[in-house]
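> here you go, sequence then predicted model.
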Amino acid sequence: MKIVLIGATTGIGRSLAEFYASQGHELVITGRRTALLEEVKNAFPNIKINVLEMDVVKTDEARAKMDEAEKLMNGIDLVIINAGVGFQKATYEQEMNTIDINARGFTALAQWSYKYFAQKGSGHLVGVSSLASQTGSAYSPEYHATKAFMANYMSGLRMRSAKYYPNVFVTDIRPGFVDTPMTKQNKGMFWVATPEKAAQQIAVAIAARKKVAYITKRYQIIAILLKILPEWLIAKLF
């Protein structure tokens, strides 16, 4: 399988890159810190891994890098969009940066990928949203809002596939707490998964062409609670 993995420098993205490389898949891995991507490439000298610098905020450049990725591998079967950012009690600049990466950057790359797969007649788009897509937050409303945007955008693409492109699959990955550099700022985390465990469960969900997958699986319980609990109680608990 030929895979483009966007946001592979650390955390879930890096663990996914290492998992798929260990399975022998051809990869293009992207991120802003290419030295970290080169570490992944060097760890698997017998696997074809291409490294591309990509800043998803620069949407036109990022989409051009997708064209380059397609040429490097002579085709793409799977795109995983994992680039994302989040802050606790963000400044205005941090809120806008969150929107630029999680919403605008995601849309630019998801639209490119879906259009490519639709023209090709097959393919699989995966977006890593979050359990946070289920509700708002007193601490990071912009983060939760952008993740809800991602989840709804992917839902719409699945509806489009059902109407027009039955061989183009879209999977929404919704992690709970995973031990990554971004979550170090969080307090009161529970059921924290390692990036390696998260990556393994994500890979299983992708192989099964799941529409939505909670990572780890036990977070589906929390997702159900977030749908039924009143806003005032969610504010107290979370």
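Right, received. Where do you want to start?
> use CA for all of it now, contacts and neighbours both
Will do.
> distance between the lengthiest helix in the chain and the chain's centre?
In the chain, assigned by DSSP state H, the helix with the most residues is helix 141-163. Mean C-alpha position of helix 141-163 versus that of the full chain (CA atoms, centre = their mean, to the nearest Å) differs by 12 Å.
> M189 reaches F177, doesn't it?
Yes - if you go by CA atoms under 8 Å, M189 and F177 touch, sitting 6.5 Å apart.
> those two: which is more packed in?
More neighbours surround F177 than the other of M189 and F177, with 21 against 13 (other CA atoms under 10 Å).
> pull the contacting residues for the more buried one.
T183, M189, F190, W191, V192, A193 (CA atoms under 8 Å, 6 or more residues apart in numbering).
> one more time with 10 Å, if that's ok
Contact partners of F177, counting by CA atoms under 10 Å, 6 or more residues apart in numbering, are 130-131, 183, 186, 189-195, 198, 215-216, 219.
> any idea how many residues pack against the closest residue in space to I206 that isn't next to it in sequence?
Distance criterion CA to CA, 6 or more residues apart in numbering; nearest residue to I206, sequence neighbours excluded, is T171 at 6.9 Å. Using other CA under 10 Å, T171 has 26 other residues around it.
> alongside the first one, take a look at this:
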Amino acid sequence: MKVLVVFGATSAIAQAYLNRVAARYDRLILVARNAQAVEEIAAHLSVLAKADVEVVTADLADIAGQPALLDRVFASPVECALIAYGELTDQQRCIEDHEYAMRQMQLNGTSTISLASGVAQKMVKQKSGTLAVISSVAGDRGRRSNYFYGTAKGAVSTFLSGLRSDMVSQGVTVITVKPGFVDTPMTKEFKKGLLWASADTVAANIDAAIAAKKPVLYTPWFWRYIMLIIKLIPEFIFKRLPL
């Protein structure tokens, strides 16, 4: 039986991915905090894919609750897992509100690392599996406009790089997904431009990366080169740029 689990199933990217691949699986496990929203998604997928859809309501930022959650999700072998939860951090609020900043670091950083680690160990026990985790290009270099969010995502990307190396001989594939600007409800207040992509585009790229077992995906593709240029800017120049 082919099983897909999506952590953060109510995110726009996760929904687009599920719509794209649901028919390929026998069973879908949707994990999210918002019970009503995830139930609506499950009902839609049940019709779309004719698959067995299970809903699990959980606060994924609650690290203490993750072991029990993973025991439930991995009661039978899981072929593929996508970690897609998180939220866009308010940089100025982080500067002014320490507690908010630390909650954001846990939501976007440490809880994701904890969950990815737990998923990987479950897949090691079953001797197979693919884990894809949505990080961000924001983690490639600290910028004054979003360094709290970027720090969390940078930690996730660094962790996944090490995890991927650790898993290479154990039959588990680890994929880091680094989207750039994505047009979703989370970014509705932002002015859109040429660098923006739809959730459907990102989902299609994730699908292709999983099929190819691509270690790191920049999506859309041009963000790899944008971030390469940004990373090559000398620090004495970079720190003065309004990025």
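Cool, got the structure. All values derive from a computational prediction rather than experimental measurement.
> sorry, back to before: where do the contact lists of M189 and F177 of the first structure overlap?
Going by CA under 10 Å, 6+ apart, residues that sit against M189 of the first structure and also against F177 are T183.
> ok, then the element right after the longest helix of the first structure?
Downstream of helix 141-163 of the first structure, the first helix or strand assigned by DSSP states H and E is strand 168-175.
> distance between the helix or strand following that following strand and the chain's centre?
Downstream of strand 168-175 of the first structure, the next assigned helix or strand under DSSP H and E is helix 195-207. Centroid displacement of helix 195-207 of the first structure relative to its chain, using CA atoms, centre = their mean, is 12 Å.
> quick one: helix 195-207 of the first structure aligns where in the second structure?
Using TM-score structural alignment, helix 195-207 of the first structure lines up with residues 199-211 of the second structure.
> mean distance between that stretch and the first structure after superposition?
Once fitted to the first structure, stretch 199-211 of the second structure is off its aligned match by 0.8 Å on average (mean CA distance after the TM-score superposition for the first structure).
> tell me how far the alignment partner in the second structure of the residue nearest to I206 of the first structure lies from L88 of the second structure.
Residue pairing (TM-score structural alignment): T171 of the first structure is matched to I175 of the second structure. Separation of I175 of the second structure from L88 of the second structure (CA to CA, to the nearest Å): 21 Å.
> one step back: contacting residues for the residue nearest to I206 of the first structure?
Applying CA under 10 Å, 6+ apart, the residues near T171 of the first structure are 80, 124-129, 151, 154-155, 157-158, 202, 205-206, 208-213.
> and P242 of the second structure, which of the three is it?
Of the three states, P242 of the second structure takes coil under DSSP: H, G, I helix; E, B strand; the rest coil.
> for the second structure, which segments are assigned as helices?
Listed in chain order, the helices found in the second structure under DSSP H are 12-21, 35-49, 66-73, 91-96, 98-105, 111-126, 147-167, 199-212, 223-232, 235-238.
> list the buried ones in the first one?
Spelled out, it's helix 12-21 of the second structure. A12, I13, A14, Q15, A16, Y17, L18, N19, R20 (16 or more other CA atoms under 10 Å).
> now do that helix: everything it contacts.
4-11, 24, 28, 30, 38, 41-42, 44-45, 48-49, 82-85, 134, 179, 182-186, 198-207.
> just the last one next, same as before
Contacting residues not belonging to helix 235-238 of the second structure are listed as G142, R143, R144, I230, K231, L232, L241 [CA under 10 Å, 6+ apart].
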